[in-house]
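Enquirer: Give me a model of this one.
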Amino acid sequence: MGFYFYYCKKIFNLKRVLVTVTNDLSTDQRVDKVCTTLLNDGYRVLLIGRKLKNSIPISRDYKTKRIQLLFNQGFLFYAEYNFRIFLLLFFSKKDILLSNDLDSLFANYAVSVLQNKKLVYDSHELFPEIPELVHRPFVKKFWSSLEKLLLPKLKNTYTVCKSIADYYNERYATNFKIVRNLPTFKKVEVGKLPFSMDDKKIIIYQGALNIGRGLELMIDAMEYLENHLLIIAGNGDIYTNLKERSKNKLTENKVHFLGKLLPSELQKITPLADIGLSLEEDLGLNYRYALPNKIFDYIQAEIPILVSNLPEMKQIVIKYKVGEIIKLRTPQALAYQIQTMLKNEYSESILKAKQELTWDHEKITLQNIFKNLK
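Expert: Okay, the predicted model is just below:
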């Protein structure tokens, strides 16, 4: 009986962490790894996101909650989301709030101040610098002003790479730590593509289909690549435009769109490729400082990578010798570089990087942040 009361007391004394995101939870691998790490470290975790029309059921070891909104884009979406999240957080039991990205920060900050709760902030990107805001100065100014108002007041912060951490620390005199979005170590498990490969070389892009990802350039380059196939796994704003471009360039038989896949599905598709792409354009600071998690997913799948000549991603290639940095952003030059890459050998370097670039190593920084909250 004594042990039973001790166990119950221990369970009820666990610190509660409420984690908020604006996505629908299903494909956010970074937040899932953070929540799982906190759960394994003895926290009681509730992850809160959105429920969309196409949201698939999820099952996690920690608790999840999805809220359905009336508005799903624009100012009304952000206003409704933060209002709903504020009420939910305010009236829920919690010890720690974990806000992911600027679009969820206002509600979290308000609750933390009103109820004197610890607040942790995970910045996945330079939100005001995303390409979608380049030609929307009023909206960009709003997010920049919110960032300028709130970030200097935060005490427990981390982000995805050194460049963003340095930017925030210099601009706002903050103390952002670095927790890269590294995958867990995975043994290669190969699946099947929904079409015939016919001994062709496979080039893969996985991730969001948005402006500035270099996908138009890659589709154009397929004109100059015989016996090659391009797989695009993901969805986004320019999905239809990319399909139309492939059709107009007469490369549609060389380009296959798989749509948005679950991480478990994608992990079996990626190892089938010969090269993984991350060709982001330098469209502002957010892309310039990008360190996409797909780079590390390619490494776990044991395939070489071709990346843009941007500081964070090229540093991975230089340090670990796991691929190449794009030299010229023209279709012909890109096609030639891919052909040259396929003649080179990267296996030994990739296997070494695969062992080192894992969440098991990276999560130590996260654990230290939560152990020493201010």
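Enquirer: Please make it C-alpha for all contacts and neighbour counts, starting now.
Expert: Noted.
Enquirer: What residues does L230 make contact with?
Expert: 202-205, 219, 222, 254-256 (CA atoms under 8 Å, 6 or more residues apart in numbering).
Enquirer: N108: which of those is nearest?
Expert: Nearest to N108 out of those is Y205 (CA to CA; 34.4 Å).
Enquirer: Which elements pack onto the strand or helix carrying the closest one?
Expert: Using DSSP states H and E, Y205 falls within strand 201-206. Judged by 3 or more CA pairs under 8 Å, 6 or more residues apart in numbering; DSSP states H and E, the packing partners of strand 201-206 are strand 228-233, strand 275-278.
Enquirer: now the other sequence, so there's something to compare against:
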Amino acid sequence: MARIAVLVSNPCVADARVIKMACAAAEAGHEVHVFGTLGSGAPSFENSGPVTYHRVEWRPLQVLRSRLPLRLLDFGPIKPVVSFLARQLVPYAKYGLFSRVFAKHVAGIRPTIIHAHDLICVKAALDAALLCDAKVMYDAHELEVHRNPPHPFLQKIWVARLERQYGRQVAAVNTVGRKVGEVLAEHLGRNDLAVLYNSPLVGSCPRHIRGELGISPDVPLFVYVGKVTMGRGVSEVLNLLPKLGGAMFAAVGPCDDKTRELLQRQADRLDVGGRFRVLPALPFDQVVDYIRGADIGVISVQPITLSYRYCMPNKLFELAFANIPIISNDLDEIREFLEENGNGEIVDFEDQAALVYTIARMLREKERFIMNEAQLEHLWHAYSWEKQAEKLIAAYDRLLQAEPTCA
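Expert: Down below sits the predicted model:
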């Protein structure tokens, strides 16, 4: 049994990928500690099932301003200037600042493996590993250099340099998709990256989307799954609803009150207020069961950055495992996934006429895109979370072959 420290830059109360990995490691017999930031009303320390959570206050601007020489200048009329300077420095300094806050806490539990999620956590993991001779695994959730919104030019160069430096020092690297992995492998100069898809845990849900909407099985229903906010394509798809007869459109996921109000006003202006709903987020292991029975799933990600163009989002797998036909914007690896599994079509979402036509046709021809037993078996063997967890545990086992001993 190993002691594994998982390091993440959020409170880890809803980060499905991190929580699933932590639970998989614990179920495999490892002792698992998750280190995250304090927030979202979560306690600073708790035991959640087999996983222990440690949450530490993380205020990078405050940490930076407390350091010399800024601390000596942070007074009187010059204070606003210092505040402005500190804000400009945080995007460059946050990696080292995160380490200053977290490395000592991580090293304090004397881990064998430190699993760092996203680039901001890697320096802290490497610094902690020096204190206890642990092995570090970097989990790249996306292409850090190509995040959205895009980094300014100088920050992009800085991020690329840091990721290359840290990514060559760690013992192992995981990422979320094959094409992201290809770009990252070239960037890091490594050929040993592992792909662990962000597949869902499939549990039962006591509720059902059609029941929540109060509609019968014969009402055409297409769904969007994921964070509901402006810029994610929900508003653009909503604009098409007047052209889709009596179809219902539901967005399922976290949504703030302002966005919900804006979308509902838009629906009312389009005279489709009764055919659009924003439904609340569910526990991540209930989403697949909840959305079963929808007719079409919409993936409206815009390929505005390379990270988005190559994305393999959890919503793709949630829709697939619910066996809902998928219509997606033209994104490289999603295109390959739909061709491989025969469960959807690609269309340019900027071509509204083509998009309306494709949604209408797929609603009529949905049986053609529903996977049969053999296709579902292939999907499970290639992409299920159970298979991704097996790859994760195998990666941990490889790191443990020469198990380090903490000083």
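Enquirer: Do you know the score for how well these two fit?
Expert: The TM-score (TM-score structural alignment, normalised by the length of the first structure) is 0.85; 360 aligned residues with a CA RMSD of 3.0 Å.
Enquirer: would you list the contacts of L230 of the first structure in TSV and tack on distance to E132 of the first structure and neighbour count?
Expert: Below are the contacts of L230 of the first structure laid out as TSV (distance: CA to CA, whole Å; neighbours: other CA atoms under 10 Å):
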residue	distance to E132 of the first structure	neighbour count
I202	30	19
I203	27	23
I204	24	24
Y205	20	26
I219	22	23
M222	27	24
K254	29	19
V255	25	22
H256	26	19
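Enquirer: mind listing the strands for the stretch 151-300 of the second structure?
Expert: With strands called from DSSP state E, counting those that start in this stretch, the stretch 151-300 of the second structure shows them at 172-175, 194-195, 221-225, 248-252, 276-279, 296-299.
Enquirer: Number of residues surrounding the aligned residue in the second structure for P331 of the first structure?
Expert: Using TM-score structural alignment as the criterion, P331 of the first structure maps onto Q352 of the second structure. Per other CA atoms under 10 Å, the neighbour tally for Q352 of the second structure reads 15.
Enquirer: about what we covered before: quick check: which of the helices and strands packed on strand 201-206 of the first structure is buried the most?
Expert: A comparison of these by mean neighbour count, using mean count of other CA atoms under 10 Å, puts strand 275-278 on top with a mean of 25.
Enquirer: residue range for the helix or strand that comes right after that one in the second structure?
Expert: Moving toward the C-terminus from strand 275-278 of the first structure, the next helix or strand (DSSP H and E) is helix 285-288. Aligned by TM-score structural alignment, helix 285-288 of the first structure falls on residues 306-309 of the second structure.
Enquirer: Report the central residue of the first structure.
Expert: Nearest residue to the geometric centre of the first structure (CA atoms, centre = their mean): N293, 5.6 Å.
Enquirer: export the contacts of L230 of the first structure to a markdown table and tack on distance to E280 of the first structure?
Expert: Converted to a markdown table, the contacts of L230 of the first structure look like this (distance: CA to CA, whole Å):
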| residue | distance to E280 of the first structure |
| --- | --- |
| I202 | 20 |
| I203 | 16 |
| I204 | 14 |
| Y205 | 11 |
| I219 | 14 |
| M222 | 17 |
| K254 | 21 |
| V255 | 19 |
| H256 | 20 |
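Enquirer: So which of those residues is the closest to M341 of the first structure?
Expert: Distance to M341 of the first structure across the contacts of L230 of the first structure (CA to CA) is lowest for I203, with 11.4 Å.
Enquirer: The closest one pairs with which position in the second structure?
Expert: Counting by TM-score structural alignment, I203 of the first structure corresponds to F222 in the second structure.
Enquirer: With adjacent residues omitted, what lies nearest to its match?
Expert: Nearest residue to F222 of the second structure, sequence neighbours excluded (CA to CA, 6 or more residues apart in numbering): I296, at 4.5 Å.
Enquirer: Counterpart of the one you found over in the first structure?
Expert: Aligning on TM-score structural alignment places I296 of the second structure opposite I275 in the first structure.
Enquirer: Its match against Q206, yeah?
Expert: No: I275 of the first structure sits out of contact with Q206 when judged by CA atoms under 8 Å, with a separation of 11.5 Å.
Enquirer: State the three-state secondary structure for L47 of the first structure.
Expert: Three-state call for L47 of the first structure (DSSP: H, G, I helix; E, B strand; the rest coil): strand.
Enquirer: Near it, how many other residues are there?
Expert: Using other CA under 10 Å, L47 of the first structure has 20 other residues around it.
Enquirer: That one corresponds to which position in the second structure?
Expert: That one, L47 of the first structure, aligns with V34 by TM-score structural alignment.
Enquirer: For L399 of the second structure, see how far away its match is.
Expert: For V34 of the second structure, the distance to L399 of the second structure equals 19 Å [CA to CA, to the nearest Å].
Enquirer: cool, and E57 of the second structure?
Expert: Following CA to CA, the distance that separates E57 of the second structure from L399 of the second structure is 30 Å.
Enquirer: got it, and I114 of the second structure?
Expert: Separation of I114 of the second structure from L399 of the second structure (CA to CA): 11 Å.
Enquirer: Tell me which of the two has more neighbours.
Expert: Neighbours per residue (other CA under 10 Å) separate I114 of the second structure from L399, with I114 holding more: 29 against 19.
Enquirer: Map that one across to the first structure for me.
Expert: Match for I114 of the second structure (TM-score structural alignment): L97.
Enquirer: again, but for K387 of the second structure
Expert: Aligned by TM-score structural alignment, K387 of the second structure pairs with H361 of the first structure.
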